[in-house]
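S.K.: Fold the following.
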Amino acid sequence: MESKSHLTKNYIFRKSTAIVLVLILMTSLLAACSKGDSGSDSDNRVLRVGFLYSSADNEQYLRQQYTDSFELLNPDIEIQIVSAMNYDDQRYEEYDPKKKQPDPYESLKELLTGKNPVDVLMIDLGNMKRLVKDNMLKQLEPYIQDSEFDIQDIVPTVLEGIKDAGEGSLYGLAPTFSSSALFYNKAVFTEAGVPFPTDGMEWNELFTLAKRVTKGEGKERKFGLTFSRYGGDPYYDTQNYAAPLRLKVWDDKGEKMTVDTAQWAKVWKDVLPLYKEKIIPGQQDMNIDDGAMMEKRAFNPFQGDMFLSGRVAMTIGGYDYITELSRAKSAAEKNKNITPVDWDVVTVPTFPEEPNVGGNIYMNNLMTINAKAANSDDAWKFIEFNNSKEWAKLKSRSTYEMVSRISFLKPKDGADYNIKAFYTLKPVPPSDTDNERLYRDKPNIWDVNQYGSQLFMEVIDGKKSVEEALKEWQTKGDALLQKMKEDPQASIHTLNGGGVAGEIYK
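M.R.: Okay, here's the model as predicted:
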């Protein structure tokens, strides 16, 4: 039996301990109350994250996509989302052609240099390139080295594309990217006895394959190729085809045409036979059933999608197209009247002048640090988290884009296809021409492109040679650009008095 003195000591010890715990609890509660009363927390830090466009409607999406998880793991950091331009400012405002439209790039610079600048700026590759030239962003290499952040697992061509736009240095990281590849229908090639396309092909090789698998007439014709899954306009197909060559329609100031050249002539001559020989379907081929709209015909859930309908052997499609192809396969398992496409992908063909560039790779969520960031350490912490393997593992299951971590780039839903085709090529470097500004300052400069489209159709119809069409485009495009220099609101339709419109449409 314990002695009375020992029991007394235990009682005193337990009572003292209880008093200490109560005091600690009361201190915590008082601190919490004090913090709540003041509405501030001296330990909390603010991280301002800027976007080019936002609004009250889509801020929730931006938080779900990029900031909620980070704030959950970093409760001492408060994220403030800031936008350079608000969608609602234009949504509820009637368009006035005489009113000068805001310059998005100048608005971005204001985010970086204003009274309360952002710490992180999320932008596209083109704007990053311009901001780097203006010395407004921080290089990320020092942060990567200090934190021993692993970039070896990031898609090499993504990193190379970012460095190309950053004059050889890394000024941003992109957690995801979008890309395209060449989809092909295995059955069409097998039936024609033609070998499948392969990675690393050049465009002339692809065009030869497309010609070999083209056959049939009318509704039964199988076409070799489309530049997009829904077909397109012949003129804009030439623009997309030539994108890696970085040819320009006009100079950087939008005052002089640059199309009467041997390079543009070759581009037109490359694409021209594909339309003349109906290797690529024209609009009349895609709408071949329009005349029978009132007649009863078989249900076709793939109407308008020539590849899914089995009428095109090859098409260029984005990574998100895989979801549509998977849906079609699932539907075919339930409906015997639906025939799914047995497909695979290879890299988009390239030019010998630009052997590793293509695939329509876009990075619209590049995360960069303001050169004048007030909280650059947390800015890097934010970028590090959103570009981590942990983030990529989570988002690889839920995003329509591709994550930039190779470890988590795997075919969807257990499918078997050549996923490397989507990330083998480098993105086309951003243009030095600020076309967005030109379209804003000269809203009718679009007329120049429209005239080029008209001339290309005349070449297809045999009314003009390629050289004649390009020379005419150069001459009359120059005339219209000069008129726009004098009057930014000038257009083909408003120049009748000056004679330019009449000349263009003669």
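
S.K.: CA only for contacts and neighbour counts going forward, please
M.R.: Noted.

S.K.: Val428 reaches Pro355, doesn't it?
M.R.: No - in this structure, Val428 is not within contact of Pro355 by C-alpha atoms under 8 Å, at 11.4 Å.

S.K.: Between those two, which has more neighbouring residues?
M.R.: Neighbour count, other C-alpha atoms under 10 Å: between Val428 and Pro355, Val428 has more, with 21 against 15.

S.K.: how about that one, secondary structure?
M.R.: coil (DSSP: H, G, I helix; E, B strand; the rest coil).

S.K.: can you pull the contacts of it?
M.R.: By C-alpha atoms under 8 Å, 6 or more residues apart in numbering, Val428 lies in contact with 161, 243-244, 357-358, 360-361.

S.K.: Would you do the same for the sequence below? I want to compare the two.
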Amino acid sequence: MDGGRRENMELKSIPRGRLAGAALTAALALPVALSACSKQADKPEQEVLRIPFGSEQTFQYSYGNYFAVKFPDVRVEIIPTEGLYGPGKNYYEEFEKLIREQKPDLLITYTSDYKRWASKGLLLDLEPFVRKSKFDLDSFTPAAIEQLKANDEGKLFGLAPQLTSSALYYNKDLFDKYGVPYPTNQMSWDDTMRLARRFPVDPDPGKRIYGIHEKYSTPFDFVSDIAGTVGASHISPDAKWITLESDVWKKAFDQVVSGFKSGNLYYYYKDGKRVNYGPEETKQMDLFSSGKAAMMISSTEQMFRMKQWGETKLNWDIVTVPVDPANPEYTRYFNVSPIYAIAANAEHPQTAWKVVQYFNSEEAAKVSQKTEDVLSTRTAFAKTKDGLSLMPFYMLKVKPLDISPVAFPPSAFFQQFETIVIREIDEAVKGRKSVEETIRAIQTDAQVVLDRAWLEQDAQKK
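M.R.: Model (predicted):
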């Protein structure tokens, strides 16, 4: 699904490139221009701020205009991180070494890195800065602050201005036409799939309405979304074992494969071959926007796509994503990013705090709301967009278990694993294998691939 399934372990560039244009400059420059005359006579000495980032070029693309306008007296020194990943390298170990040895000030990171650095004592507690600056944490959505404090010490080691979250989109006209009751907040996947099955399967695929569709994803992604909602993972926490042989996974495979076989779910992996998405394929696979799917799960990206493609007449609404009935207040689809933190050994912590404070300010939130399709962590912006309530994106919070440190398999594993699951699910959809046989084949073949990937990675370190 969109929204990201695995966080990017390499911090190359946060997608703020669109902010480099005239809209950003105009939005930021006015308050600075009004006070410029009083500051020109006695220009202060430049402050230094050291920031680990992919490269100088990617930093300028993502943040150059911000710093030029808001922090003209700060001299940014980029510590390149492009060389921290690659064959035989452990990204986390390399980044930790960078922090300890090169003493950066500001860290712009994501959840997986943030929780690791916090657990290792590499980040400063921001609450003393918050109190001294009288920075209002109550203006942030509680779920965001809760996630940022989900560490062994329960401290606030970072702040995040934006969040990613998904919702269940549904086409009201299709539900009305076929007499199907609308989805509701905090439904289970069983309830959701039951609604999906109530849409009749037209013999003509060109006229067919699909009950629920996941665009830009593999069939296994769909299975994983269902199983993952109740806490199942296809790989162990130490990333050494495949863990598909359970009742939870069997039920999830059954629901998806039976939907593909009946035609109630759209199956687009023909003969086990991967689909490569160009501009035309991307639009074709958005069955919800074209009125061919009754439901779909997506982030605010779907709102942007419907505008982009001129689908303004679609009568749609949103509710929360499906949840685990045993934990209905939690979701896997909520995450804050980017996270701005200060290194514990920073030589310029006050300068770093000024930057952290600005990027998490109401002023910066107003700019991003005008120039980006993002969700703000500030409650003042968590109300409506284009007349539609955004509350389903904010109603749930991430499970504490979902933000605890986990290991990642070697990179060589992922593509081979995807090939295996696409091939085996295709066998099940075509009736050549039962669901049980499919799961067993994936379990066996994927374990072989995982073992080999670890052996190869260990050999490269020697």
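
S.K.: ok so, going back, next step: the contacts of Val428 of structure 1 restricted to strands.
M.R.: Taking DSSP state E, every one of these sits outside strands.

S.K.: okay, now the aligned partner of Thr243 of structure 2 in structure 1: neighbour count?
M.R.: Matched to structure 1 by TM-score structural alignment, Thr243 of structure 2 sits across from Thr258. Thr258 of structure 1: 18 surrounding residues under other C-alpha under 10 Å.

S.K.: Pretty sure Lys485 of structure 1 sits against Lys256.
M.R.: No - here Lys485 of structure 1 does not reach Lys256: they are 10.3 Å apart, not a contact under C-alpha under 8 Å.

S.K.: what does Asp173 of structure 2 align to in structure 1?
M.R.: Correspondence of Asp173 of structure 2 to structure 1, assessed by TM-score structural alignment: Ala187.

S.K.: buried ones in stretch 359-366 of structure 2?
M.R.: For stretch 359-366 of structure 2, burial by neighbour count (16 or more other C-alpha atoms under 10 Å) applies to 359-362, 364-365.

S.K.: Quick check: buried residues in stretch 403-412 of structure 1?
M.R.: Neighbour counts over stretch 403-412 of structure 1 (16+ other C-alpha under 10 Å) mark 403-406, 408-410 as buried.

S.K.: if you look at those, which of them are in strands?
M.R.: Counting by DSSP E, the buried residues of stretch 403-412 of structure 1 contribute Val403 to strands.

S.K.: Present the buried residues of stretch 403-412 of structure 1 as CSV; the columns should include distance to Thr350 of structure 1.
M.R.: Listed next are the buried residues of stretch 403-412 of structure 1 as CSV, based on distance: C-alpha to C-alpha, whole Å:
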residue, distance to Thr350 of structure 1
Val403, 24
Ser404, 22
Arg405, 24
Ile406, 23
Phe408, 26
Leu409, 23
Lys410, 24
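
S.K.: Identify the farthest-apart pair in the buried residues of stretch 403-412 of structure 1.
M.R.: Ser404 and Lys410 (11.7 Å; C-alpha to C-alpha).

S.K.: Give me the common contacts of the two.
M.R.: Residues touching both Ser404 of structure 1 and Lys410 (C-alpha under 8 Å, 6+ apart): none.

S.K.: rewinding a little: ok, the match of Asp173 of structure 2 to Asn418 of structure 1 distance?
M.R.: The gap separating Ala187 of structure 1 from Asn418 of structure 1 is 17 Å, by C-alpha to C-alpha, to the nearest Å.

S.K.: Would you mind giving the contacts of Val428 of structure 1 as CSV with neighbour count and distance to Gln101 of structure 1 added?
M.R.: Output for these, formatted as CSV (neighbours: other C-alpha atoms under 10 Å; distance: C-alpha to C-alpha, whole Å):
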residue, neighbour count, distance to Gln101 of structure 1
Gly161, 23, 31
Ala243, 17, 28
Pro244, 22, 30
Val357, 24, 34
Gly358, 28, 33
Asn360, 21, 29
Ile361, 23, 29
